[in-house]
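Novice: Take a look and give me a structure for this.
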Amino acid sequence: MSLTTEQEITAEAMRRWSTAQDPRLARLLPLLVKHLHAFAREARPSMAEWMAGIEFLTATGRICDDKRQEMILLSDVLGLSMLTVMLNDPRTADATPSTVLGPFHIDASPGAERGSDLADGIDGARLHVRGSVRGIDGAPIGNALLDFWQADHEGFYEAQLGSEEARLRAILSTDERGGFDFWTVMPRGYTIPLDGPVGDLICRTTISHYRPAHLHFIVSAPGYIPLVTHIFPSGADYLDNDVVFGVRQELIVPFEPVAASPDGIGAHHEVQYDFVLTPAAEVAVQPRR
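Specialist: Purely as a prediction, here's the structure:
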């Protein structure tokens, strides 16, 4: 067929992509075409700008590997990740809120026992993390899994240090009463990686490229909706302008200083947090439109 107008191109592209065999794809892809074409009509990119966009996306893909996800970082700084989290948050009113996954999660963190020191041999002020996992009914959840990771006292993950060894991350289980505790170091707020295409783009703006200090968790247990979340120290810098929009008020908690004790435990900070999971049965399956 002969396409002679902008509107005809959009209509035909939407028609073609609506033929996807999967019903959800047949819904999503025409919408993508519709809004992508609308952006182009409003922005009216030059051919050079169009090519610059293609080259940016190509460079973003090339820097991704099993320890660094630049595409997730791009989604994060555009606010898309947090918007998607909010649109899909299945929690009930009493459950712990979700936030972004971030670009530095890995799937093969080592296991650790309760009370372990994950920062053995790593500099930084010591931090004792303790708490529990329970359901919205208050019942403790034994043998829940906590997938934990964090940046170090200087704001670096191992991928940024060129290390192949897992660092300041672990998989831990709760006890029969739903309790957990471990030792680590106080996290530091940090800049997102600026050595890639996303960092270069941020540096062309006045947007803060910092994240507030935080600890990452994925909390899961059979029969419950997995929870992807952080906890943030109250009073931390950048809580009001987190570059990835990930701060939620319920996740800001005190990291209290604790003096050295006579039994040999040195001065440290302590944070206590109780994660509340939503039972899978509580979430009504909503049909996708």
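
Novice: For the rest of this, base every contact and every neighbour count on C-alpha atoms.
Specialist: Will do.

Novice: Please identify which helix or strand holds residue 53.
Specialist: Residue 53 belongs to helix 47-62 when elements are defined using DSSP states H and E.

Novice: Show the secondary-structure elements that that helix is packed against.
Specialist: helix 70-77, helix 197-202 (3 or more CA pairs under 8 Å, 6 or more residues apart in numbering; DSSP states H and E).

Novice: between these, which one is nearest to residue 29?
Specialist: When the helices and strands packed on helix 47-62 are compared for distance to residue 29 using CA to CA, the nearest one is helix 70-77, at 18.4 Å.

Novice: which non-adjacent residue is nearest residue 148?
Specialist: Distances taken as CA to CA, 6 or more residues apart in numbering place residue 217 nearest to residue 148, at 4.7 Å, with adjacent residues excluded.

Novice: Just list the residues touching the one you found, thanks.
Specialist: 146, 147, 148, 149, 227, 228, 229, 230 (CA atoms under 8 Å, 6 or more residues apart in numbering).

Novice: Could you identify the most distant pair in those?
Specialist: 149 and 227 (14.2 Å).

Novice: isn't residue 66 right next to residue 106, touching?
Specialist: Yes - contact criterion CA atoms under 8 Å: residue 66 and residue 106 qualify, at 7.2 Å.

Novice: Same list (the helices and strands packed on helix 47-62) but as JSON lines, adding mean neighbour count and distance to residue 114.
Specialist: Formatted as JSON lines, the helices and strands packed on helix 47-62 follow (neighbours: other CA atoms under 10 Å; distance: least, CA to CA, whole Å):
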{"stretch": "helix 70-77", "mean neighbour count": "21", "distance to residue 114": "31"}
{"stretch": "helix 197-202", "mean neighbour count": "17", "distance to residue 114": "37"}
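
Novice: Sequence B follows; please return its structure for comparison with A:
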Amino acid sequence: MTVDFPAGHGPVPTLAGMPDLDEKTITEAVLRAGSHGSDERLGTVLGALVRHLHDFVREVSLTEAEWAAAIGFLTRTGQLCTPDRQEFILLSDVLGVTMLVDAVAHRRSPTATENSVLGPFFREHRPSFEAGADISGGLPGTPLSVQLTVVDTDGAPVPGAAVDVWHADSAGHYDSDVVGLEGAAMRGLFHTSADGRTSFTTISPAPYPIPDDGPVGSLMRASGRSVMRPGHLHVRIEAPGFSTLTTMLFREDDPYLENDPVFGVKGSLVARYETHEQGEALRHSFVLDRA
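Specialist: Take a look at the predicted model:
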């Protein structure tokens, strides 16, 4: 078949039945092309991605130069990824996608403690301790006494809950980044007693910057955003019959609370680190949802 063009242009042959694709019709063509797979969930996710991505291109009238720059950015992001560094996860963090996926995947009952991101510093291989142990590894800093309680949504204690904790030191470094440190520090696995309690001593965690020497750091600077995370204590709690809780406790006096680059701060997770003669104390109760 042929189509008519304005004067001065000759007819251009096209395949019979093949529509001419333009900015309005190409989206449906792509969706039709991907509609024959056997994985229904993949079709749903990929279809939504195509629709939103195409709408984005149309909304901002994306230029070829801008799209090439975006591809270059993603290429550099991938090239920086190693077994010890995941720049794409960092990109997901600063775009708020990590927290959004977490919020969708962990919808809690109103009285349960809110979830937050796991972060890159959790370790499956960590030492186990009895309640009251010192996990500071002898590192310098303000002494911190921590008392934690785990209960269910009815307020009943949860005995035998596995409580993982980990955090940065007074300079904002996790144990894997502390020069000269051998073994683990500022992390450990505890179990709650019959009354749902456990405790330990350590040093107060300081704020620290996310890695900013790669493409994500360049994006943060171009956006005028802070790379500093507020000081926090990571907590992960598992107990039979309950949904796993992964969360953090932030200092209420931290100057970076309102500008966390990975959007992990929630009002209910801001805690008071009380000052006393020996250092600081933190007391907090966690409420678990039943699975």
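
Novice: For structure 2, which segments are assigned as strands?
Specialist: 2-3, 12-13, 133-134, 143-152, 162-167, 187-191, 197-203, 208-209, 228-229, 232-238, 245-251, 270-271, 274-276, 279-288 (DSSP state E).

Novice: Nearest to residue 222 of structure 2, out of those strands?
Specialist: Of the strands of structure 2, nearest to residue 222 of structure 2 by CA to CA is strand 228-229, at 15.4 Å.

Novice: which residues touch the closest one?
Specialist: 207, 208, 209, 210, 256, 257, 259, 260, 261, 262.

Novice: Could I have the buried ones of the residues you listed as ChimeraX selection syntax?
Specialist: In ChimeraX syntax, the buried subset of those is picked out as below (16 or more other CA atoms under 10 Å):
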select :207,208,210,256,257,259,260,261,262
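
Novice: and the contacts of strand 228-229 of structure 2, which two are the farthest apart?
Specialist: Within the contacts of strand 228-229 of structure 2, two members stand farthest from each other by CA to CA: 210 and 257, at 14.4 Å.

Novice: rewinding a little: would you mind giving the helices and strands packed on helix 47-62 of structure 1 as a markdown table with distance to residue 45 of structure 1 added?
Specialist: Formatted as a markdown table, the helices and strands packed on helix 47-62 of structure 1 follow (distance: least, CA to CA, whole Å):
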| stretch | distance to residue 45 of structure 1 |
| --- | --- |
| helix 70-77 | 20 |
| helix 197-202 | 17 |
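
Novice: can I get the strands of structure 2 in a markdown table with distance to residue 50 of structure 2?
Specialist: Formatted as a markdown table, these follow (distance: least, CA to CA, whole Å):
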| stretch | distance to residue 50 of structure 2 |
| --- | --- |
| strand 2-3 | 29 |
| strand 12-13 | 29 |
| strand 133-134 | 52 |
| strand 143-152 | 42 |
| strand 162-167 | 39 |
| strand 187-191 | 42 |
| strand 197-203 | 48 |
| strand 208-209 | 34 |
| strand 228-229 | 33 |
| strand 232-238 | 36 |
| strand 245-251 | 32 |
| strand 270-271 | 38 |
| strand 274-276 | 50 |
| strand 279-288 | 38 |
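
Novice: Out of those, which gets nearest to residue 20 of structure 2?
Specialist: strand 2-3 (9.9 Å).

Novice: starting at the chain centroid, how far to stretch 149-162 of structure 2?
Specialist: Remark: stretch 149-162 of structure 2 is offset 26 Å from the chain centroid, using CA atoms, centre = their mean, to the nearest Å.

Novice: Run through who's touching that stretch.
Specialist: Contacting residues not belonging to stretch 149-162 of structure 2 are listed as 111-112, 189-198, 237-240, 284-290 [CA under 8 Å, 6+ apart].

Novice: Just want the most central residue of structure 1.
Specialist: residue 101 (1.8 Å; CA atoms, centre = their mean).

Novice: Next one: that one from residue 124 of structure 1, what distance?
Specialist: As judged by CA to CA, to the nearest Å, residue 101 of structure 1 and residue 124 of structure 1 stand 24 Å apart.

Novice: next one: residue 212 of structure 1
Specialist: Residue 212 of structure 1 is 17 Å from residue 124 of structure 1, by CA to CA.

Novice: report the longest helix in structure 1, please.
Specialist: Under DSSP state H, the helix in structure 1 containing the largest number of residues is helix 23-43.

Novice: What helices and strands are in contact with that helix?
Specialist: Using 3+ CA pairs under 8 Å, 6+ apart: helix 23-43 of structure 1 touches helix 6-17.

Novice: wait, doesn't residue 275 of structure 2 sit right on residue 281?
Specialist: Yes - counting by CA under 8 Å, residue 275 of structure 2 does reach residue 281; the two are 6.5 Å apart.

Novice: Perfect, that will be all.
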